[in-house]
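S.K.: okay, here's the prediction I keep looking at, along with the sequence it came from:
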Amino acid sequence: MTPGALVADTLPGGAALSKPLTQSNFGPTQPETVGYLQPTSADTPLEVMHERYQRDGYLFMKHLPPKEKVIECRRAYFEHMAPSGLLKPGTDAVEGTYCGTDSRKYLPPGNLRRLFGIKDDPQSEKYAELMIGAHEADFYPKLTEIPELRAFVRKFTGWKRETMLQRSMLRAFVPNSELTPGHYDQMYLRAGPPTSLTAWVPIGPATEEQFKRDNHNLTDKERVSAFNKNMNDGGFLSCDVVEYGQQAKRKWLIIEYEAGDVIFNSRWMVHASCKNKDSEASIRLATDLRFVNPNEPYDTRWMRIYRLLDGV
């Protein structure tokens, strides 16, 4: 299980913050159910990278985009979000120090907010508005278009040119807030073949095969939806990641990470987030970027910038 991705929750001059997987929405995770991601350096031979990716379903790349560019995006994001009251007064925006109020007010826009009944709260609504708007802010493309990142995608895939799906997600999790339940990317990209590369533990395509059997009598529109009647509310595999890992008889994988690290995972890699238990009340910020070969079929629904409850 990866706690985040490209925009890691580190401070400008420090090492990665320790984020042990100690809790889910439904209780603690036992140490024996947790493993660790294997880091890969940029100078690793390409054939070794491919072998690891095929075997493990992920590549955890150290120091891929320049750290300073990632930190710059972090600062700009929290400056953008400051009018919502998200940050503790008097703190440096780049630290992303949480204001300390009811964390439910700062749930990400979408199904989690709906499930928790968050409405008619001006501060919370302002937060949702700013969070969605951040995906079109000037600072975001400066991160998503980092040459070192794009060059690695082309090198690893062998594509002459890469296209980033415009529906990407900036994810900010305040201390003790709800987490992202277990899911894998192809659940949401079913209108295209499983050929995308996500820059963000393995269960494999067997789960999707079960969904195919369950979905055989649905319409084409329902089949490609991650929110059809055979899925959990919110389009997730499970909201109890501890139980899911036990049933699947697999370990969740974690790692300490820092700005400049990237996790590339396969379309079938089941992943989720853990509780933000940072002792300094630092907000965890991450983004998931998905790349495709523009010369091959892909899920074109994802070429629209993220909008609240857009059905994708």
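M.R.: Structure received. Numbering: from 1, shown residues only.
S.K.: going forward, measure contacts between C-alpha atoms and count neighbours the same way
M.R.: Noted.
S.K.: show me which residues of the strand ranked longest in the chain are buried.
M.R.: If you go by DSSP state E, the chain has its longest strand at strand 284-292. Neighbour counts over strand 284-292 (16 or more other CA atoms under 10 Å) mark 284, 285, 286, 287, 288, 289, 290, 291, 292 as buried.
S.K.: can I get those in JSON lines with distance to residue 182?
M.R.: Formatted as JSON lines, those follow (distance: CA to CA, whole Å):
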{"residue": "284", "distance to residue 182": "18"}
{"residue": "285", "distance to residue 182": "18"}
{"residue": "286", "distance to residue 182": "16"}
{"residue": "287", "distance to residue 182": "16"}
{"residue": "288", "distance to residue 182": "15"}
{"residue": "289", "distance to residue 182": "18"}
{"residue": "290", "distance to residue 182": "18"}
{"residue": "291", "distance to residue 182": "21"}
{"residue": "292", "distance to residue 182": "23"}
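S.K.: which one among the residues you listed gets closest to residue 82?
M.R.: residue 285 (14.3 Å; CA to CA).
S.K.: where do the helices sit along this protein?
M.R.: Here the chain has its helices, by DSSP state H, at 46-56, 67-81, 111-115, 122-133, 139-144, 147-157, 206-214, 220-223, 241-248.
S.K.: okay, one more to line up with it:
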Amino acid sequence: MPHAATPPPSTPLYVNDGLLSPGQVGHLRPSSPGDPLDELRERYRNDGYLLLKGLLPRDDVLKAREAYFALLAPSGVLSPGTRPVEGIFDGTKDKLDYPGMSSSRNFDTYRRGAGSTDANGRPRGGLFVDLALQAHGEPWYKDEFCKHPALHSFVAKFTGWGDSTLGLTRSLLRNNTPHNKAIGVHYDQIFLRHGEDTSMTAWVPMGNVALDGGGLIYMEKGHELGREIEKDFYDRARRTGLSDAEAKDAFNQNMMSGGLLADGPKEFGEAHGRRWLVTEYEAGDVVLHTPYTIHASTINKDPRNVIRLGTDLRFVDSSRPYDTRWKNVYTFGDGV
């Protein structure tokens, strides 16, 4: 495969448990949406992901990015004198007052005031977290961006689901402010366990993301490992006499807080002898991945203090059983 013969990136890449070594890093393989569908499907099956360059119109992506940061601007997160579409973090502020949404449970923690507190004893996050939560239900996001016809039509053709293609309403619109905690190691079936394992995730970077800007990283052949982890647990659960429902509950209870396989990609990659595949993302790119594809993110070390913004959109075949808990807009404490 092309990325296998390419030297690893020279940019230092930090994750929650340290600096990835050069031998732990490879490149994501880019694809064009205009390539033959059969070729794209084969790459998706083999790699567990499909990085589609320029699937969405760049202007539409930047319009949504501008709306998001215009909404969050009253929280003081943006550097004075910069435009909302740039999403430049105010480096004079304490990063802990602007916690990134590494998971929905992470957001819920801050929303409840269970996170750290400032010098006056008030929960950190405050207005910033409230506005970031509010953005999930804004018409420009929920009704326009999440339902973009270019994405929906491509998924419908690529999967063969056609008119049965359904974009689930619940999504995770994640910001990642510089130097805050990154997303830990996981695969998405962990969060969609009340349906069949036939969903597809579209990760959409809402703006350019530099190599060290906190973008998603994908474990090489991680979809195969994810399936192995799932099967191994269920095999052991069945041997103990658990029903399918009990096994699902037990599986989730054995995950780390927030549904993670591990907090640190470095150690997880070393333990399984697999590299993390990375790339620079551009506004308009979309990554499709399977429900078992293992992924995480780097810590945002962008030297310009650009806030990484991206969203997880899930698609299902509505003619098949799917996790109906994802039919509603993400709200604080929805428990999913």
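M.R.: It's in. Everything numeric in this text was worked out from a predicted model, so none of it was measured.
S.K.: got a TM-score for the pair?
M.R.: A TM-score of 0.88 describes the superposed chains when it is computed by TM-score structural alignment, normalised by the length of structure 1; 295 aligned residues with a CA RMSD of 2.2 Å.
S.K.: quick one: list the elements packing against the longest strand of structure 1.
M.R.: Applying 3 or more CA pairs under 8 Å, 6 or more residues apart in numbering; DSSP states H and E, we find strand 284-292 of structure 1 packed against strand 163-164, strand 169-173, strand 197-199.
S.K.: and stretch 210-221 of structure 1, end to end?
M.R.: End-to-end distance for stretch 210-221 of structure 1: 18 Å, by CA to CA, to the nearest Å.
S.K.: and it, which residues are buried?
M.R.: By 16+ other CA under 10 Å, the buried positions in stretch 210-221 of structure 1 come out as residue 215.
S.K.: ok, and what's touching that stretch?
M.R.: 223, 230 (CA atoms under 8 Å, 6 or more residues apart in numbering).
S.K.: if you set the cut-off to 10 Å instead, what comes out?
M.R.: Residues from elsewhere that reach stretch 210-221 of structure 1 (CA atoms under 10 Å, 6 or more residues apart in numbering): 187, 191, 205-206, 208-209, 222-224, 228-231.
S.K.: please, a ChimeraX command that selects the buried ones among those?
M.R.: Command for ChimeraX that selects the buried part of these, burial taken from 16+ other CA under 10 Å:
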select :187,191,208,223,224,228,231
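S.K.: so which of the contacts of stretch 210-221 of structure 1 comes closest to residue 98 of structure 1?
M.R.: Using CA to CA, residue 187 comes nearest to residue 98 of structure 1 of the contacts of stretch 210-221 of structure 1, at 32.1 Å.
S.K.: thought that closest one was touching residue 267?
M.R.: Yes: with contact defined as CA atoms under 10 Å, residue 187 of structure 1 reaches residue 267; the gap is 8.4 Å.
S.K.: and for those two, which residues touch both?
M.R.: Common neighbours of residue 187 of structure 1 and residue 267 (CA under 10 Å, 6+ apart) are residue 194.
S.K.: so which residues of the stretch 201-312 of structure 1 form strands?
M.R.: 252-254, 262-265, 284-292 (DSSP state E, counting those that start in this stretch).
S.K.: among those, which comes closest to residue 303 of structure 1?
M.R.: Ranking the strands of the stretch 201-312 of structure 1 by their distance to residue 303 of structure 1 (criterion: CA to CA) puts strand 284-292 first, at 10.6 Å.
S.K.: what range in structure 2 matches the closest one?
M.R.: Residues 308-316 of structure 2 are matched to strand 284-292 of structure 1 when aligned by TM-score structural alignment.
S.K.: so what corresponds to residue 28 of structure 2 in structure 1?
M.R.: Match for residue 28 of structure 2 (TM-score structural alignment): residue 37.
S.K.: ditto for residue 325 of structure 2
M.R.: So residue 325 of structure 2 corresponds to residue 301, using TM-score structural alignment.
S.K.: show me what contacts its match?
M.R.: Counted by CA under 10 Å, 6+ apart, residue 301 of structure 1 has contacts 165, 166, 167, 188, 189, 190, 191, 192, 311, 312.
S.K.: closest one to residue 241 of structure 1 out of those residues, please.
M.R.: For those, the nearest to residue 241 of structure 1 is residue 188 (18.7 Å; CA to CA).
S.K.: from residue 231 of structure 1, how far out is that closest one?
M.R.: 11 Å.
S.K.: joint contacts of these two?
M.R.: residue 225.
S.K.: any idea what residue 156 of structure 2 aligns with in structure 1?
M.R.: Per TM-score structural alignment, residue 156 of structure 2 is aligned with residue 154.
S.K.: okay, now that match: neighbour count?
M.R.: 15 (other CA atoms under 10 Å).
S.K.: check residue 19 of structure 1 too.
M.R.: 18.
S.K.: got it, and the one 10 residues further on?
M.R.: Residue crowding around residue 29 of structure 1 was assessed by other CA under 10 Å; the count is 19.
S.K.: my guess is it contacts residue 242. True?
M.R.: Yes: contact status for residue 29 of structure 1 versus residue 242: in contact at 6.0 Å, counting by CA under 10 Å.
S.K.: any shared contact partners between those two?
M.R.: Contact criterion CA under 10 Å, 6+ apart; residues shared by residue 29 of structure 1 and residue 242: 23, 252.
S.K.: what's around the nearest residue to residue 303 of structure 1 once chain neighbours are set aside, how many residues?
M.R.: In space, and not counting its chain neighbours, residue 303 of structure 1 is closest to residue 166: 4.7 Å by CA to CA, 6 or more residues apart in numbering. Neighbour count of residue 166 of structure 1, defined by other CA under 10 Å: 17.
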